[in-house]
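Peer 1: fold the following and give me the result.
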Amino acid sequence: MSNILIISSQVDRANNLCTILTFLGESFECVSFSEAMALLRQEGLRQKDGFSAVLIDALDPQLALDICEKFPVLPFVLVGTADDSKAKNNVVGTLVEPVTYPGLTKMLHRCQEYLRHQPNLKTSVNNKTRLFRSLVGKSSQIQSVRHLIEQVAPTEANVLILGESGTGKEVIARNVHFLSNRTEATFIPVNCGAIPGELLESELFGHEKGAFTGAVNSRKGRFELAEGGTLFLDEIGDMPLQMQVKLLRVLQERTYERVGGTKPIKCDVRVIAATHRDLENMIEQGQFREDLYYRLNVFPIESPALRERKEDIPLLLQELITRLEIDNAQIRFTENALTSLMEHNWSGNVRELSNLVERLMILYPNQLIDLHDLPHKYKHLDVEPYHPDYPQELLEREAINAMFGDSSDTEDEVGFAELDDPAAKALPAEGLNLKEYISDLEVSLITQALDGQDWVVARAAEVLGMRRTTLVEKMRKYNISKD
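Peer 2: Next up, the predicted model:
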C-alpha cells in the first residue's frame, strides 16, 4: 500500500504535495476529508502495514485536530498553518506554504522517528519475542540492541560486538544467528583467548592426517563445522597476528586449506566477532591488523554494561531466578534489597548478577531476600537491621533452659563466661525464687554484654539479640548504668 496519505480538499495544495512526493520517489495516496475517515479506520490502525505519515490540510484546524486525536498511532503533519499549540503528541510538526523540499523531508523524518520509537508495538514474528527473553530489559540501551539485531540479522554482513566481559555478547550473537536466514544451520562458538595460538589454526581450519605430531587422523575445523551457518569468534582481540592474516584471507577469498593440506575448501560461513578490548587502540600499538578490523566491523553492536541500565535489574533478577532453578527453589527480593542492588557498580555485569542469584538461591531457598541477607559488598543502604522483640515468657523459658541444660553448650552459644552462682548448675534442695533468679541472671548478662562492648548500647543489644530500645528499657528497669 501507499506509505504517505494526503488529506486535503484543496486541489492546488494537494497537487503541490503530490509533485514534491513524486520527486522524492515516495508512494502516496490523496483523499478528501470525506474519504479520509473510512480509509484511516481501515488501514491507519494497522501498526505494521499502516501509513508512515499523514499530511493533513489545516484549512479547518479544529477538524484536522479532531482527526489527529482519533488516530494516536499515526504521525500527522499539519499543512498550511504555523499554529500547532493545540495539537496532540502525534502531530509532529507543521508545513507552511509554500511547501519546500527541505521542510517536507524534515517532517517525514519526524514521522519516521515517531513510529520507530513508539512504545508497545507488537512484533509480527513470534520467535523474536521468544529468543529476546535472553536480552531482558526495558532500558533504551537494550531496546537499541534489539533494534540493531533485527536490522542486521537478515543480511550477510559481518558483525562486531563490543562490550565489557559479562555483558552477554554471545547472547547477542545467538540472537543474530537465530533471526537470520541461517537459523536452520549450525551456530559454532570459539573463544580465541582460551585456545593457545599454536593450536588455533588447527582448531579453526582443521588438519590433515600427519600434518604434525599427534595428528593420527584428519579433523574438521570450526569453519567446516559451521558451513552454511554462523561462526562466533569470541575475544577476537586475543587472536595472534599470524592468525589474523589467515582469517583476513578467508573473509576476503571465502576459501581456506586445512593444516597440512593443499586442497582449497570453499567457505559459506557468516562471521560474528566479539571483544572487550579497544581494537582501535590495539591497531595503533601494532597488536591488531587494521584491514581485519574493517572487515569485521561492518556492523558494530555495543553491548551495554549493567551499570548503564540499572533499571533493568528487577527484570533480570526475575529472568535469572526462573533460569537458575535449583531443586525448584525460588527467591524474592524486598524493595530495600532491590534498591541496594541497583546502587551497585556491577563490574562483572550480568555474569556477576547471575552468580549472586545462584548463591542466594543456595543460601536462602524459597525465602524473601532483604538488604541484610545480601553479601556485604552489595549493601549500599543505611538501614537498621530488624531484631525480634520476643515476649517475656519466651525469654524466661530460654533462661530456664540455659540454667538446667548443658553448661558448656550454654557458654559456647551465649558467648559469656560461666556464672559463679552454684544454683546455675543444680536446683538447691531448699528451692529458689524463680522470678528473682531470672532478674538477677538478666542483670548479670546485660552487664557482661555492656562491659564487653565498652558500654556501647547498640553493640551490646546486637550481642544479646534484641533491639536497642528494648535493652534501654531493661537498663532503666534494673537501674543499670556505667556509673
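Peer 1: please count neighbours and contacts with C-alpha atoms only from this point.
Peer 2: Noted.
Peer 1: may I see the buried residues of the helix or strand harbouring Glu170?
Peer 2: Assigned by DSSP states H and E, Glu170 falls within helix 169-178. For helix 169-178, the neighbour count (16 or more other CA atoms under 10 Å) marks 169-170, 172-178 as buried.
Peer 1: by contact count, what packs against the following helix or strand past that helix?
Peer 2: Next helix or strand after helix 169-178 toward the C-terminus (DSSP H and E): strand 187-191. Applying 3 or more CA pairs under 8 Å, 6 or more residues apart in numbering; DSSP states H and E, one finds that strand 187-191 contacts helix 222-225, strand 230-234.
Peer 1: Proceed likewise with the subsequent sequence, for comparison:
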Amino acid sequence: MSNSWIGSSSQTLELKGLVSQIANTDAPVLIRGSSGVGKEIVAQYIHRSSDRAASGEFVAVNCAAIPHDLLESELFGHVRGAFSGAISDYKGRFRQAHGGTLFLDEIGDMPEQLQVKLLRIIQDGRVRPLGADKEIQTDSRIISATHLDMEEAIKVGSFREDLFFRLNVVPLFVADLRERQEEIPDLFEFFANKYASSHPPISLCPYSSALIMTYDWPGNVRELENFCQRLSIFYPGQKINVRSISQQFIPPGMRSIISEVAAIGSGSALPDLESIGLNAADYDSAAAQSETDSLHTLQDFDRWIGIGLEDLDVSEGLKQSMTEIEKRLISSALKLVNYNVSECSRLLKVNRTTLIDKINRYEIL
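Peer 2: Got it, this is the predicted structure:
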C-alpha cells in the first residue's frame, strides 16, 4: 500500500488528531486493526510527523514474515562467525533505526523467547548482537502493530503480559474500511492515479461507483488497492462498468451483489442503477422488507429513490458527486419514515451513530 494517509472520515480525523498529540514523544505505540487497514501507513505518518524524521530512518520489520530462527539476528544483529553463514557483521534493525523509528509489524507473532529480549531492550535501550561480548546502546522509538486479539494471546500464554503493557503505552485503532465508506471514492481516485502509468487514470460509471461503496471490502484498503491496480492493468484509461468486464477480476462478494441486484431488477419496474447512481444495498433493502415495514411495495421504493439526479454536476468529480447522492438519499429516506432516525438507519443499513453524524455534517435536519 502507498505511504500516503488518505481519508477524512470521523474515525480517521480522530486518529490523526491523536497522532499529532503523540508524534513528538518517545512513548511506544501499539496500532491495532484488521489486516489491510493501513496500520503501517499510520506508523509512517507518526514517524514523519516527529522530530525523528530528521535524525533517523523509519525501519519496518514483519515479525510474521521472517523465520523464527532468523528473526533474532534480523532484529539485534550479529558479529562475523556468530553462526554458520555469518560471514560479516550485521547491525540489525534496532541499530539501523537508531535516532529514528522501529516498526514491529505483526508483533503478536513474535516467538516467546524473543519477547523476553525485546522487553529488556525496551527497558534499558541496549542491544547485544548475536556472538558479541558486549551490549550496544540504541535510541529508537518502537511502534508495533497487530491484527490479533492480544488479550486472548496473553490468556493462552502465547504473548507476555508484561511486554504487552510496555508496548501498549499509546493504543491506537484503525477501523475497517466498511466502517469508513465515505473514504472509498478518495482512495479509489488515489490508487487510480498511482497506477495510471502512461494512460489517464481509470474512472467508474455511476453504477460501479455506487457498488464499491456498498461492498464490504473484507480485505480492507489493501483489497481496494489491488482491485484498482488490476483494473488499471487490463482497462487502462477506461471508464469502468463492472457489469461488462471479466467477472474473474471482480471480488466474489461484489459479484454476488451484482447478481442479487440483477435478480431484483428482473420483472419489476425498478429503474436501472446506473441511471440514478443508487447503491446496490438499497435494492436489497427494499426487496427484503415485509408488508408491515415502511416499504410496503416496490412502488414505495420507486418513490424513495426518486431523488432527482438530473441536475447533478458530475464535473465536480467522483467524491463530490457521491457526497451529493448520499445527501439526497438520506434526505429522501428520512422523509419516507417521517424523520424517524432509527427507522432510517435500519432502512439504509447504516449504523445509527454514523447516520446522525452524516445528518449533522450535511445539515439535513
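Peer 1: TM-score for the pair, please.
Peer 2: After superposition, the two chains reach a TM-score (TM-score structural alignment, normalised by the length of the second structure) of 0.67; 255 aligned residues with a CA RMSD of 1.8 Å.
Peer 1: related to what we said a few turns ago, return the most buried member of the helices and strands packed on strand 187-191 of the first structure.
Peer 2: strand 230-234 (a mean of 25; mean count of other CA atoms under 10 Å).
Peer 1: re the thing from before, and the helices and strands packed on strand 187-191 of the first structure: which comes nearest Asp312 of the first structure?
Peer 2: Evaluated over those, closeness to Asp312 of the first structure peaks at strand 230-234, with 24.9 Å, by CA to CA.
Peer 1: mean shift between that closest one and the second structure?
Peer 2: With mean CA distance after the TM-score superposition for the first structure, strand 230-234 of the first structure departs from the second structure by a mean of 0.4 Å once superposed.
Peer 1: report the angle between that strand and strand 187-191.
Peer 2: Angle, strand 230-234 of the first structure to strand 187-191, by axes from the mean of the first three to the mean of the last three CA atoms, to 10 degrees: 20 degrees.
Peer 1: can you give me the helices in the stretch 101-250 of the second structure?
Peer 2: For the stretch 101-250 of the second structure, the helices defined by DSSP state H, counting those that start in this stretch cover 112-124, 150-156, 161-167, 184-194, 206-214, 220-234.
Peer 1: which one of those helices lies nearest to Ile31 of the second structure?
Peer 2: Among those, helix 161-167 sits nearest to Ile31 of the second structure (CA to CA), with 9.7 Å.
Peer 1: rebuild the helices and strands packed on strand 187-191 of the first structure as CSV, extending it with distance to Tyr114 of the first structure.
Peer 2: Formatted as CSV, those follow (distance: least, CA to CA, whole Å):
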stretch, distance to Tyr114 of the first structure
helix 222-225, 42
strand 230-234, 34
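Peer 1: how about the ones you listed, which one is nearest Arg249 of the first structure?
Peer 2: Evaluated over these, closeness to Arg249 of the first structure peaks at helix 222-225, with 13.2 Å, by CA to CA.
Peer 1: which bit of the second structure covers the closest one?
Peer 2: The alignment of helix 222-225 of the first structure onto the second structure (TM-score structural alignment) covers residues 93-96.
Peer 1: the matching stretch vs the first structure, average offset?
Peer 2: Mean deviation for stretch 93-96 of the second structure: 0.7 Å (mean CA distance after the TM-score superposition for the first structure).
Peer 1: which non-adjacent residue is nearest the aligned partner of His47 of the second structure in the first structure?
Peer 2: Residue pairing (TM-score structural alignment): His47 of the second structure is matched to His177 of the first structure. Nearest non-adjacent residue to His177 of the first structure, counting by CA to CA, 6 or more residues apart in numbering: Thr183, 5.8 Å away.
Peer 1: measure that neighbour to Pro154 of the first structure for me?
Peer 2: According to CA to CA, to the nearest Å, Thr183 of the first structure and Pro154 of the first structure sit 10 Å apart.
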